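Chemist: Pasting a predicted model and its sequence here:
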Amino acid sequence: MFFDSSFIILIPAMIVAAWAQFKVSSTFNKYSKYGSRNGYTGAQVARMLLDSNGLYDVPVEVVPGRLTDHYDPSKRVMRLSQEVYYGNSVASIGVAAHETGHAIQHKERYTALIVRNSIVPAVNFGSNASWILFLLGMVFGMKGLIGIGILLFTVVVAFQVITLPVEFNASNRALKVLENKGVLYGDELKGAKSVLSAAAMTYVAAALTSISELIRLILISRSDD
């Protein structure tokens, strides 16, 4: 029953997460209806910005799904969703430029990105193993396992927190280069900023959720003391 009572800790984070998801979807939908004056597609903008930063060898690929856009640092590939890849809207261009920002971060060895990438294996392991070890520790009264579970989940929290400056920096890079290169103008830039700001809130919500989960684990672990 202690799990039920501790669940209340997650409610604020869940509310923020739901709002953030609604915000990013509604904002993207809004600015997907606004075509850019220059008529560039997301793929063209990504290619242009990559080439202007000497990243000629980073391919831009199209992937299925909605808002599945990402830069893969392990394979040095940018992947854009169909809507962004082929779209010429303010929203599509903003997202494409944001992902280009990550590629530039990788090239310049942006510290927060390097740190985040370095802990990915530990995060992948910890996200799955932390709760298993924690629950086994609680069931069998083994404080050592409980502590290891909490420690592993702390790595997950660290990943979410480090992600914040990485995402904010990529968005700032995107908006500056879109303006400097004359890709977007005036209200178009404001629209792209709105899209990227809404997307950033999803990362804030993820960090808040993971922090809340960590606090919950700590409180549960102390409930039997």
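Modeler: Received, thanks.
Chemist: From now on I want contacts and neighbour counts done on CA atoms only, so please keep to that.
Modeler: OK.
Chemist: What ranges does this protein have for its helices?
Modeler: 2-6, 11-31, 42-52, 82-86, 90-108, 111-118, 120-140, 143-180, 186-222 (DSSP state H).
Chemist: before we go on, here's another structure to hold up against the first:
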Amino acid sequence: MGLGSYLIYIALLMIIPIWAQSKVKSTYKKYAKIATSSYMTGAQVARKILDDNGLYNVTIEETRGTLSDHYDPRKKVVRLSSDNFHGHSMAAAAIAAHEVGHAIQDAEAYAFLRFRHSLFPIASFGDKTSFILIIAGVILQATNLILIGVIFMAFAVLFQLVTLPVEFNASSRAMTQLVSSGVIRNNEERQTKKVLNAAALTYVAAAMVAVAELIRFVLMFVLGDE
């Protein structure tokens, strides 16, 4: 890979995630100003959908940060950032419903979610150590070390790829639940989908970057190109 091509490659790896994050923030900011017809807070939306699905054991907590919303499968808790916990907006409803979508997946033992959970320990280890192993292998000219690093990186990339169906499925469940529960009306579906689609971009971007990096290091190992 020539210097010019390498710089373009590095630029793309930087630009894609930045663009995805910018898209999420701008879309969220826009729809955080538009209230749903039901005028329910994100916490109320989450509680209603959980109760409608018989998940009375799952609790809801407010958490610090912006867009720090997530579902904790170990403690069975949906955590919503303050703006979404208290907000009445389409953005708050969409994000709350999305996180509850993960809780529903957990309750139903959704296959991709279970697979992602099983991958997490080795993927986390690989994400932290793969670059160190590969760089050490290059410096020491130890191909076996590079190979081990590439294998660990592959598990981290696989985790990113498995995350995609998990997130898309949670968004699909969110839309179904928001409409069936009466939180949003049919004419609000389009705006709500925009919030969910923008959020999905971050996972797509992360997966694209991870795959590109893996391919580069696989080629480095196969071709001996440093």
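Modeler: Now that the structure is in, tell me what you want to look at. Here the structure is a predicted model, which means the values were calculated and not measured.
Chemist: what about K33 of the first structure, distance to S81 of the first structure?
Modeler: 16 Å (Cα to Cα, to the nearest Å).
Chemist: Relative to A158 of the first structure, how far out is the closest residue to Y203 of the first structure other than its chain neighbours?
Modeler: Leaving aside its sequence neighbours, Y203 of the first structure sits nearest to L164 (Cα to Cα, 6 or more residues apart in numbering; 6.4 Å). Distance, L164 of the first structure to A158 of the first structure, by Cα to Cα: 10 Å.
Chemist: One more: A97 of the first structure?
Modeler: Counting by Cα to Cα, the gap from A97 of the first structure to A158 of the first structure is 26 Å.
Chemist: For those two, indicate the residue with more neighbours.
Modeler: A97 (31 against 16; other Cα atoms under 10 Å).
Chemist: what sits against the closest residue to that one other than its chain neighbours?
Modeler: Setting aside the residues directly before and after it, A97 of the first structure is nearest to A174 in space (Cα to Cα, 6+ apart), at 4.9 Å. Contacts for A174 of the first structure (Cα atoms under 8 Å, 6 or more residues apart in numbering) come out as G94, A97, H98, T100, G101.
Chemist: can you list those in a markdown table and add distance to R76 of the first structure?
Modeler: As requested, the contacts of A174 of the first structure are exported to a markdown table (distance: Cα to Cα, whole Å):
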| residue | distance to R76 of the first structure |
| --- | --- |
| G94 | 20 |
| A97 | 16 |
| H98 | 15 |
| T100 | 11 |
| G101 | 13 |
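Chemist: Nearest to L189 of the first structure, out of the residues you listed: which one, please.
Modeler: L189 of the first structure lies nearest to G94 out of the contacts of A174 of the first structure, by Cα to Cα, at 8.4 Å.
Chemist: Just give me the match in the second structure for the closest one.
Modeler: Using TM-score structural alignment, the partner of G94 of the first structure in the second structure is A94.
Chemist: So what's the residue count around the nearest residue to its match once chain neighbours are set aside?
Modeler: Closest residue to A94 of the second structure apart from its sequence neighbours, by Cα to Cα, 6+ apart: T192 at 6.0 Å. Here the number of neighbours of T192 of the second structure (other Cα under 10 Å) works out to 23.
Chemist: Find the residue at the geometric middle of the first structure.
Modeler: Closest to where the C-alpha atoms of the first structure average out (Cα atoms, centre = their mean) is Y203, at 5.1 Å.
Chemist: Tell me which of the helices of the first structure sits nearest to R66 of the first structure.
Modeler: Comparing the helices of the first structure by Cα to Cα, helix 82-86 comes nearest, at 7.1 Å.
Chemist: Average offset of that closest one relative to the second structure?
Modeler: Once the two models are superposed, helix 82-86 of the first structure sits on average 0.4 Å from its counterpart in the second structure (mean Cα distance after the TM-score superposition for the first structure).
Chemist: Tell me the helices and strands packed up against that helix.
Modeler: Packing partners of helix 82-86 of the first structure (3 or more Cα pairs under 8 Å, 6 or more residues apart in numbering; DSSP states H and E): helix 42-52, strand 60-63, helix 90-108.
Chemist: re the thing from before, tally of neighbours for the match of G94 of the first structure?
Modeler: 30.
Chemist: surely it meets L196?
Modeler: Yes: contact criterion Cα atoms under 8 Å: A94 of the second structure and L196 qualify, at 6.6 Å.
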